[in-house]
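*Asks:* the amino acid sequence is not available; the structure is as follows:
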């Protein structure tokens, strides 16, 4: 029975959850600048509610990006600090994959689904990636990208869903299609965790690094090497 702690601070919403087998405890709080001050106390409170000491966890799952630079730094530093103290591995998860997973749940979990996942990148741009759900697993169909809303291309197919937090901000500048508001929730991270864990995505605590798309030079050499060591999703180059 897996025991996980998961959190995401990549957007203006702080989402965290813990799971013990099929039982889940979750909390949603304001994110942004507040996340750095509230994340650790909220984590400890949620673990106490669940009766799960930090050291009893299998891993700490976190949204590694893309997203807010400050938010990603917060998530990585907290994941690293907690995991080092409790001698736990960490499980980094792409935030756009979590958006796709949240959209899949809202779409009533069809047998197959293609999701164009998008997050607001500010500066008049969006982060985007295309994922395919089939045979109970996700495959990445396109590289993660950042660019103007008008440049986002919708994949061809009858079961395509556009998902993310970009629709209010960019509206008609986005391509047309069936849309659903979705964020990279901690609950989505928990649903993704077992398959990613089984596929070898867990890394030591000191390799909890953010995934940037817009600004690759912001990463240190150690961060770039750590990201190269993380195995790609099936179908990812």
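*Replies:* Received the coordinates, thanks. Note that the coordinates shown come from a computational prediction; the quantities given were computed from them, not determined experimentally. Numbering: from 1, shown residues only.

*Asks:* drop to CA atoms for contacts and neighbour counts, all remaining ones
*Replies:* Fine.

*Asks:* count of residues packed around residue 41?
*Replies:* 11 (other Cα atoms under 10 Å).

*Asks:* could you report the separation of it from residue 5?
*Replies:* 13 Å (Cα to Cα, to the nearest Å).

*Asks:* and the longest helix for this protein?
*Replies:* Looking across the chain with DSSP state H, the single longest helix is helix 69-86.

*Asks:* for it, buried residues please.
*Replies:* Neighbour-count burial for helix 69-86 flags 69, 71-80, 82-83, 86 (criterion: 16 or more other Cα atoms under 10 Å).

*Asks:* now that helix: how far from the chain's centre is it?
*Replies:* Offset of helix 69-86 from its chain centre (Cα atoms, centre = their mean, to the nearest Å): 14 Å.

*Asks:* one more structure, for comparison:
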């Protein structure tokens, strides 16, 4: 199985090459440089491994949620490469990718969050099962004060992602009695995306390139002036 993965939904840009269980990755926190870096990194990874593009079985992509521009770019890159090679695309939730990078030694229940700006966070709850993940709830975009853990047996969770740093760490403060650990600096990585995508490909979850769609979770990309004033007032 040979798979190329693009994850650009946050300020981190990363590309990974999955080769029969082995993963090579380029990763950098590089706001506004994703379009400049992603394809050259992909070519470099393939060259280093001695693999031609035509040898790839599929292209993986972090479908979001995340920054609108970054998500659109990732989908466009994956579709462009896949269409040129006549290969399928494996879209994977960026929140699942983030959860997959959580500490293996931590609790198996993982709350993955990304700062969505505009006073909101993207949030998804997952359960680690062996080398895979199971979603415990639908992914949402909502205010940090509205995030709740799914009903369960009261076990501990670990939190990952920049949503825990949003609103002065409100989410971590609210859920601190249930969280064994929090990594508020964690960002999704293409290496984790590649591993999840390889498993998804084996399950038959790849789609035709033109069917790969972004997961924005919300339609509006900016607050109106009235909404901005209301948000500022709520923070006083």
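*Replies:* Perfect, thanks for sending it. Bear in mind that the values here come from a model prediction, so they are computed numbers and not experimental data.

*Asks:* where does the TM-score land?
*Replies:* Overall, the chain-to-chain superposition scores 0.83 on the TM-score scale (TM-score structural alignment, normalised by the length of structure 2); 212 aligned residues with a Cα RMSD of 2.0 Å.

*Asks:* still on that earlier bit, okay, the buried residues of helix 69-86 of structure 1 in a markdown table with distance to residue 20 of structure 1 next?
*Replies:* As requested, the buried residues of helix 69-86 of structure 1 are arranged in a markdown table below (distance: Cα to Cα, whole Å):
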| residue | distance to residue 20 of structure 1 |
| --- | --- |
| 69 | 30 |
| 71 | 26 |
| 72 | 25 |
| 73 | 27 |
| 74 | 25 |
| 75 | 21 |
| 76 | 23 |
| 77 | 24 |
| 78 | 21 |
| 79 | 18 |
| 80 | 21 |
| 82 | 18 |
| 83 | 18 |
| 86 | 17 |
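
*Asks:* quick one, helices of structure 1?
*Replies:* Going by DSSP H, structure 1 shows helices at 35-50, 69-86, 95-106, 167-170, 186-198, 221-229.

*Asks:* now, of those, which is deepest in the fold?
*Replies:* helix 95-106 (a mean of 25; mean count of other Cα atoms under 10 Å).

*Asks:* which elements pack onto it?
*Replies:* With contacts taken as 3 or more Cα pairs under 8 Å, 6 or more residues apart in numbering; DSSP states H and E, helix 95-106 of structure 1 sits against strand 59-65, strand 112-120, strand 126-134, strand 160-164, strand 179-181, helix 186-198.

*Asks:* what lies in contact with the shortest one?
*Replies:* Contact partners of strand 179-181 of structure 1, identified using Cα atoms under 8 Å, 6 or more residues apart in numbering, comprise 103, 106, 161, 162, 163, 164, 165, 167.

*Asks:* may I ask which two of the residues you listed are separated the most?
*Replies:* Greatest spacing in those, by Cα to Cα: 106 and 167 (16.3 Å).

*Asks:* what's the closest non-adjacent residue to residue 189 of structure 1?
*Replies:* residue 98 (6.0 Å; Cα to Cα, 6 or more residues apart in numbering).

*Asks:* and the gap between the one you found and residue 196 of structure 1?
*Replies:* In terms of Cα to Cα, residue 98 of structure 1 sits 12 Å off from residue 196 of structure 1.

*Asks:* before we move on, what about residue 186 of structure 1?
*Replies:* The gap separating residue 186 of structure 1 from residue 196 of structure 1 is 15 Å, by Cα to Cα.

*Asks:* before we move on, what about residue 136 of structure 1?
*Replies:* 13 Å.

*Asks:* cool, and residue 56 of structure 1?
*Replies:* Taken as Cα to Cα, the span from residue 56 of structure 1 to residue 196 of structure 1 is 20 Å.

*Asks:* same question for residue 24 of structure 1.
*Replies:* Residue 24 of structure 1 is 18 Å from residue 196 of structure 1, where distance means Cα to Cα.

*Asks:* any idea how many residues pack against the alignment partner in structure 2 of residue 213 of structure 1?
*Replies:* When structure 2 is aligned by TM-score structural alignment, residue 213 of structure 1 is paired with residue 217. Here the number of neighbours of residue 217 of structure 2 (other Cα under 10 Å) works out to 14.

*Asks:* look up the closest residue to residue 49 of structure 1, ignoring the ones flanking it.
*Replies:* Leaving aside its chain neighbours, residue 49 of structure 1 sits nearest to residue 25 (7.9 Å; criterion: Cα to Cα, 6+ apart).

*Asks:* now do the contacts for the aligned partner of residue 186 of structure 1 in structure 2.
*Replies:* Matched to structure 2 by TM-score structural alignment, residue 186 of structure 1 sits across from residue 190. Contacts for residue 190 of structure 2 (Cα under 8 Å, 6+ apart) come out as 5, 6, 7, 14, 15, 16, 25, 27, 62, 97.

*Asks:* ok, residue 190 of structure 1 touching residue 21?
*Replies:* No. The criterion here is Cα atoms under 8 Å, and residue 190 of structure 1 misses it with residue 21 at 10.4 Å.

*Asks:* that older thread, in a markdown table, list the helices of structure 1 along with distance to residue 121 of structure 1.
*Replies:* Output for the helices of structure 1, formatted as a markdown table (distance: least, Cα to Cα, whole Å):
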| stretch | distance to residue 121 of structure 1 |
| --- | --- |
| helix 35-50 | 18 |
| helix 69-86 | 10 |
| helix 95-106 | 12 |
| helix 167-170 | 11 |
| helix 186-198 | 20 |
| helix 221-229 | 20 |
